[in-house]
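1. Got a predicted model here, sequence first, then my questions.
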Amino acid sequence: MKLYEKPAHILHNMLEKKEITAVELAKDLLARIDAVERDIGAYLTITRDEALAAAETVDQKIAAGEKIAFLEGIPGAIKDNICTKGIRTTCASKILEHFVPPYDATVMQKIYKESPVILGKLNMDEFAMGGSTEHSAYHPTHNPWDLARVPGGSSGGSAAAVASGTAIWALGSDTGGSIRQPASFCGVVGLKPTYGRVSRYGLIAYASSLDQIGTITRDVTDCAHILNVIARHDAMDSTSSKADVPDFTQSLRAKVEGLRIGLPKEYFVKGIDAEVERVVRAAIKKYEEMGAEVVDISLPHTDYAISTYYIIAPAEAATNLERYDGVSYGERVDGEDLVQMMTNTRDEKFGEEVKRRILIGNYALSAGYYDAYYLKALKVRTLIQQDYIEAFQKVDVIMAPTAPTPAFRIGEMAEDPLQMYLQDVCTVPLNLAGLPGISIPCGKSEGGLPIGLQIIGKPLDEATLIRTAYTYEQAQGGVNEMAKLGGND
């Protein structure tokens, strides 16, 4: 197995044992980027010189006999909506094309304490609005398993980088499935923590009551280690949870005997791809064979989740993106007066999908429609949360497909935004309820495309998610057996 295919925990051990150097590892990843990035398009910015300099510092520390942290010297990359001091952060939008943050997001402050090797910033749907990474203002990202297909979105660059071996680990953000769905499409592990578990300070906002930073990794072990690094209360984020954070690596135990798995009938309905259902049900059957108990449950308001999400999220987006006016924030396009300047700026610098969601949001918040749409959506959101509260009185976790289909072809849904929105049917309810969820590879379609199993947990119970996911991964021989790279070598 090549270095760029190995998970972080294996590479960490190799560094400690001096079997490899951090510079060798960084050069291996940079060579991999040189070999496949032109086809994959996972990156928007590559920080080659900074990465090699960081690796040299780690090697000096190892040579001096000092102990290294888990991520020290391990090459990773960051979704381009997370602020990185001194490194361009565009949100994949022309309106932030030249923005270089003067500060680091809280997650980056925590990450940098581990002295990793940061390879660059990753492509995404503009302002995280999309499910295919076709809505980047710069270029689409391609799925490493089939270059004619999307990697998912909006964290498509993050998932494609890890799957293609151009990053060992990555950070992403999840507003309606933007970590889990691309993880499913690309055959990697994607974790959305509980809302508030990881600070949002320095995450460029899409929908503030839904956004959450999380991890994309090659296996569950790496996921647990990185969550240990980034999860903590942050006084800079008023929504940050003050709950104690356990050592998530203690959950890396292959044990599910007596685990009660909820199987919601609403997630296995018409519209779910037959191969996806077959593979996901086979994975759940495997849990039964390992001693877990499957319980049929109902989440009756699931049918309203997409409608609810696509009122609340655009409404919050319209408010958050109001600041990009060419004066306070963002690039500027001149006009004959202030109003024309703002109009020109937004018209030329925002992409079509961003404009669409701003218009939807402003409409939902407008006089005469606020009560009919936005207020009603908030009430339905509460009903969706109550569905989960009742379900978790009977079960420990809930399982479902991550996405209703395997990765679709680039351009297939470009002219049908509603069909694209329906791709979120399995993921958006968790964001509305603020719950943690993880997607793990559980098999492939007949065409060889990865399929993800979504495991949903109780609030702040990422530990059970990690144990449940780890048990399946180990039973299947490890994620590297499940999710070998597609034909891009």
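-> Good, I have the coordinates. Residues are numbered from 1 along each chain as shown.
2. Could you use CA atoms for every contact and neighbour count after this?
-> Will do.
3. Just the helices from the stretch 251-400 of the chain, written as ranges.
-> Assigned by DSSP state H, counting those that start in this stretch, the helices in the stretch 251-400 of the chain fall at 274-289, 305-320, 338-349, 352-365, 376-391.
4. can you tell which of those is closest to residue 171?
-> Checking those against residue 171 by CA to CA gives helix 305-320 as the closest, at 21.3 Å.
5. returning to what we had before: looking at the helices of the stretch 251-400 of the chain, which is buried most?
-> Mean neighbour counts were taken over the helices of the stretch 251-400 of the chain using mean count of other CA atoms under 10 Å, and the top value, a mean of 22, falls to helix 305-320.
6. by contact count, what packs against that one?
-> helix 352-365, helix 376-391, helix 428-433 (3 or more CA pairs under 8 Å, 6 or more residues apart in numbering; DSSP states H and E).
7. just the angle between the longest one and helix 305-320, please?
-> With axes from the mean of the first three to the mean of the last three CA atoms, to 10 degrees defining the directions, helix 376-391 sits at 130 degrees from helix 305-320.
8. Who are the packing partners of helix 376-391?
-> helix 305-320, helix 428-433.
9. re the thing from before, so which of the helices of the stretch 251-400 of the chain comes closest to residue 251?
-> Closest approach to residue 251 among the helices of the stretch 251-400 of the chain (CA to CA): helix 274-289, 16.9 Å.
10. Can you get me the centre-to-centre distance for the closest one and its chain?
-> Centroid separation for helix 274-289 versus its chain: 23 Å, with CA atoms, centre = their mean, to the nearest Å.
11. Remind me what that helix packs against, helices and strands.
-> strand 397-401, strand 437-444, strand 450-456.
12. Need the residues that contact the first one.
-> For strand 397-401, contacts defined as CA atoms under 8 Å, 6 or more residues apart in numbering pick out 259-264, 267-268, 276-277, 280, 284, 426, 452-458, 464-465.
13. before we move on, back to that, can you redo the helices and strands packed on helix 274-289 as JSON lines with mean neighbour count?
-> As requested, the helices and strands packed on helix 274-289 are arranged in JSON lines below (neighbours: other CA atoms under 10 Å):
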{"stretch": "strand 397-401", "mean neighbour count": "24"}
{"stretch": "strand 437-444", "mean neighbour count": "28"}
{"stretch": "strand 450-456", "mean neighbour count": "29"}
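14. May I see the ones you listed arranged in TSV, with distance to residue 227 as well?
-> What follows is these, written out as TSV (distance: least, CA to CA, whole Å):
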stretch	distance to residue 227
strand 397-401	19
strand 437-444	12
strand 450-456	16
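15. now what about whichever strand or helix holds residue 228, what contacts it?
-> Per DSSP states H and E, residue 228 falls inside helix 220-230. Contacts to helix 220-230, defined as CA under 8 Å, 6+ apart, come from residues 7-9, 70-71, 107, 110-111, 169, 189-191, 198, 214-217, 245-249, 252, 466, 469-470, 473, 479.
16. now it, how far from the centre of its chain.
-> Centroid displacement of helix 220-230 relative to its chain, using CA atoms, centre = their mean, is 14 Å.
17. another structure for you, compare them:
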Amino acid sequence: MTDIIKLSAAELVAKMESGELTSVEITQAHIDHIIATDGQPLDAENRAAGKSGLNAFLHLNAEEALEVARGVDEDRAEGKELPALAGVPIAIKDLIVTKGQPTTAASRMLEGWMSPYDGTVTQKVREARMPILGKTNLDEFAMGSTTEHSAFGVTRNPWSLDRIPGGSGGGSAVAVAGYQAPLALGTDTGGSIRQPAAVTGSVGVKPTYGSISRYGVIAMASSLDQVGPCARTVMDTALLHEAVAGHDPLDSTSQNRPVGNFVDAAREGAAEGGLKGLRVGVIKELSGEGFQEGVLNRFNESLELLKNAGAEIVEVSLPSVKEAIGAYYLIMSSEVSSNLAKYDGVRFGLRVLPEEGPITIERVMSATRAAGFGDEAKRRIILGTYALSAGYYDAYYGSAQKVRTLIQRDYAKAFEVADVLVSPTAPTTAFKLGAESKGDPMALYKGDIATVPTNLAGVPSISLPAGLADEDSLPVGIQFTAPAHEDARLYRVGAGLEALLELQWGAPLHEQMPDTLELIRDFDFGA
């Protein structure tokens, strides 16, 4: 089993095509590992007590996944033509609606809700004949950067169980980093795919806004949200990206453009001379003060590798990024306030009646939202409602949108002198669980400084492992950003640097991760 779950998606496809493995064997191996590392059978009581192992999954879809796997094996045996990733299992963030499985957004507000339909990306996964292993944990309604704001327990980092896995999509990142799934889907509003990838030593991509359908994705901030792939290798993210991208008439923000050839771009980058002549712009404002020393050391080493491979390293400036955090949290919170208004005890989700007094719509709404939303969701709803209120709209939301325009202009100017831009993905490695609850939330929001600008600009970014920090031997991420609709450049430079780093390390970074089962066995969950 161990050997199977450590194979990449591309390797699994090759072994199925050669007859060495079947999809049933692969899917069962991952199901067994999920149960071993998340708990059997994802026990709600242990999860609530924080004793369920990694707690990456909120729902395990074993029976259906094995049924899909059997169908793929039968068709492969008969020589039928199959999609590129047929038979490779996948995990899906529990913000993406999935027919036949609960979709909760990790909130009491939607606990137990079963979607009557599939989101577009879920439908594409089914068309790709990929067994869906289950739904992964997240910060409630994707609000957070630690996956500690889930109503169903924290998710733990497989590198160190007392550390955060990032957020909001910590569950998807942990699923791939912890060998529970070779592939996963996440969503990224301000870094929710890339930051978890950075702190778990995995790969995560935020595609160009509008290039992957958001139909069937529970909205957090509609002008920022984007679905994207998570995996352990750049090639695997390229394969999944191609499978789920494309225009969707059901999504009013979907862009009608051809899907890029990301797999070929990854192959080109990893080949000898694949990075020669590529102009890589180092963002001056995101490569110095405020970043952990070990993060900067790995970042600078990666730049040296790129330079030695023939890439041209230039410095670029994005002056407006210093205002990005403030603009992002005003825009995001305003859209959160609007999108979550429907969860009022009348139209959608949970309904809680007041314990005493008359039952009115106002009192039902108050009781429902008090019981259904967690602290972080309430904080952002209140901030957004205030920013949109009469007398403050122009001063806050309107001003934030002007900053957004400045950020977009700064990126456009930088791309005149560079093909891709580069920075560390996050200022630090994974900090300890509980640190956020003890600190100032506004100060912790600054940890998104390197990721939120790309969401405001609508441009694509990739995070991949750059090594381990000197101080704590935890993963460091490096982030590349490309112009809108030039996602293929990310796969070229990402695969190229990945190959150079693995040559230097002697093996992929994830092979240096401690044994998860041993960590869980020895960890004191009561501490």
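-> Thanks, I have the structure now. Note that this is a predicted model, so its numbers are computed, not measured.
18. Which one, of the helices and strands packed on helix 274-289 of structure 1, ends up nearest to residue 138 of structure 1?
-> Set against residue 138 of structure 1 and scored by CA to CA, those come closest in strand 450-456, at 26.2 Å.
19. how much does the closest one stray from structure 2?
-> Its matched residues in structure 2 lie on average 0.5 Å from strand 450-456 of structure 1 after superposition (mean CA distance after the TM-score superposition for structure 1).
20. State the span of structure 2 onto which that strand is aligned.
-> Mapped onto structure 2 using TM-score structural alignment, strand 450-456 of structure 1 spans residues 475-481.
21. can you list contacts of the matching stretch?
-> With CA under 8 Å, 6+ apart as the contact definition, stretch 475-481 of structure 2 has outside contacts at 194-195, 197-201, 295, 298-299, 420-426, 428-430, 454, 459-469, 490, 493-494.
22. run the last query once more with 7 Å
-> The contact list for stretch 475-481 of structure 2, computed with CA atoms under 7 Å, 6 or more residues apart in numbering, reads 198-201, 295, 299, 420-426, 429, 460-469, 490.
23. and what of stretch 139-152 of structure 1?
-> With contacts defined as CA under 7 Å, 6+ apart, stretch 139-152 of structure 1 is touched by 40-42, 131-134, 156-157, 160, 163-164, 181-182, 185-186, 407-410, 449, 485-488.
24. Buried residues, stretch 235-255 of structure 1. List them.
-> Residues 239-241, 245, 248-249, 251-252, 254-255 are the ones in stretch 235-255 of structure 1 that count as buried (16 or more other CA atoms under 10 Å).
25. Let me have those residues in CSV, extended by distance to residue 417 of structure 1.
-> Output for the buried residues of stretch 235-255 of structure 1, formatted as CSV (distance: CA to CA, whole Å):
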residue, distance to residue 417 of structure 1
239, 31
240, 33
241, 34
245, 39
248, 38
249, 40
251, 40
252, 40
254, 41
255, 42
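26. just those now: which is nearest residue 345 of structure 1?
-> Nearest to residue 345 of structure 1, judged by CA to CA, of the buried residues of stretch 235-255 of structure 1 is residue 239 at 31.6 Å.
27. Can I get the helices and strands packed on helix 376-391 of structure 1 in JSON lines including distance to residue 58 of structure 1?
-> Shown next, in JSON lines, are these (distance: least, CA to CA, whole Å):
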{"stretch": "helix 305-320", "distance to residue 58 of structure 1": "39"}
{"stretch": "helix 428-433", "distance to residue 58 of structure 1": "38"}
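28. Out of those helices, flag the one nearest residue 50 of structure 1.
-> Taking CA to CA, helix 305-320 is the member of these nearest to residue 50 of structure 1, at 31.9 Å.
29. Measure the mean distance from the closest one to structure 2 post-superposition.
-> Once fitted to structure 2, helix 305-320 of structure 1 is off its aligned match by 0.2 Å on average (mean CA distance after the TM-score superposition for structure 1).
30. got the residue ranges for the strands in structure 1?
-> Applying DSSP state E to structure 1 gives strands spanning 43-46, 75-79, 117-122, 169-173, 189-192, 213-217, 260-264, 293-297, 397-401, 437-444, 450-456.
31. Now tabulate the helices of the stretch 251-400 of structure 1 in TSV and tack on distance to residue 146 of structure 1.
-> Converted to TSV, the helices of the stretch 251-400 of structure 1 look like this (distance: least, CA to CA, whole Å):
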stretch	distance to residue 146 of structure 1
helix 274-289	17
helix 305-320	28
helix 338-349	31
helix 352-365	25
helix 376-391	36
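32. List the contacts of the residue most central in space within structure 2.
-> Residue closest to the mean C-alpha point of structure 2, counted by CA atoms, centre = their mean, is residue 193 at 2.1 Å. When contacts are counted by CA under 7 Å, 6+ apart, residue 193 of structure 2 is found next to 169, 186-187, 204-206.
33. same thing but 10 Å
-> With contact set as CA atoms under 10 Å, 6 or more residues apart in numbering, residue 193 of structure 2 has these partners: 145, 166-170, 172-173, 185-187, 203-206, 226-230, 451, 461-463.
34. Give me the buried subset of the residues you listed.
-> Neighbour counting over the contacts of residue 193 of structure 2 (16+ other CA under 10 Å) leaves 145, 166-170, 172-173, 185-187, 203-206, 226-230, 451, 461-463 as the buried ones.
35. can you count the residues close to the residue in structure 1 that residue 98 of structure 2 lines up against?
-> Counting by TM-score structural alignment, residue 98 of structure 2 lines up with residue 84 in structure 1. Neighbourhood size, residue 84 of structure 1 [other CA atoms under 10 Å]: 24.
36. doesn't residue 91 make contact with residue 84 of structure 1?
-> No. Using CA atoms under 10 Å, residue 84 of structure 1 makes no contact with residue 91, being 11.8 Å away.
37. Show me whatever sits in contact with both of those two.
-> Common contacts of residue 84 of structure 1 and residue 91 (CA under 10 Å, 6+ apart): 121, 203.
38. list the contacts for the aligned residue in structure 2 for residue 184 of structure 1?
-> Aligning on TM-score structural alignment places residue 184 of structure 1 opposite residue 198 in structure 2. With contact set as CA under 10 Å, 6+ apart, residue 198 of structure 2 has these partners: 165-166, 173, 204, 424-426, 428-430, 462-467, 474-479.
39. can we see that at 6 Å?
-> Listed by CA atoms under 6 Å, 6 or more residues apart in numbering, the contact partners of residue 198 of structure 2 are 476-477.
40. Residue 92 of structure 1 now?
-> Contacts of residue 92 of structure 1 by CA under 6 Å, 6+ apart are 126, 136-137.
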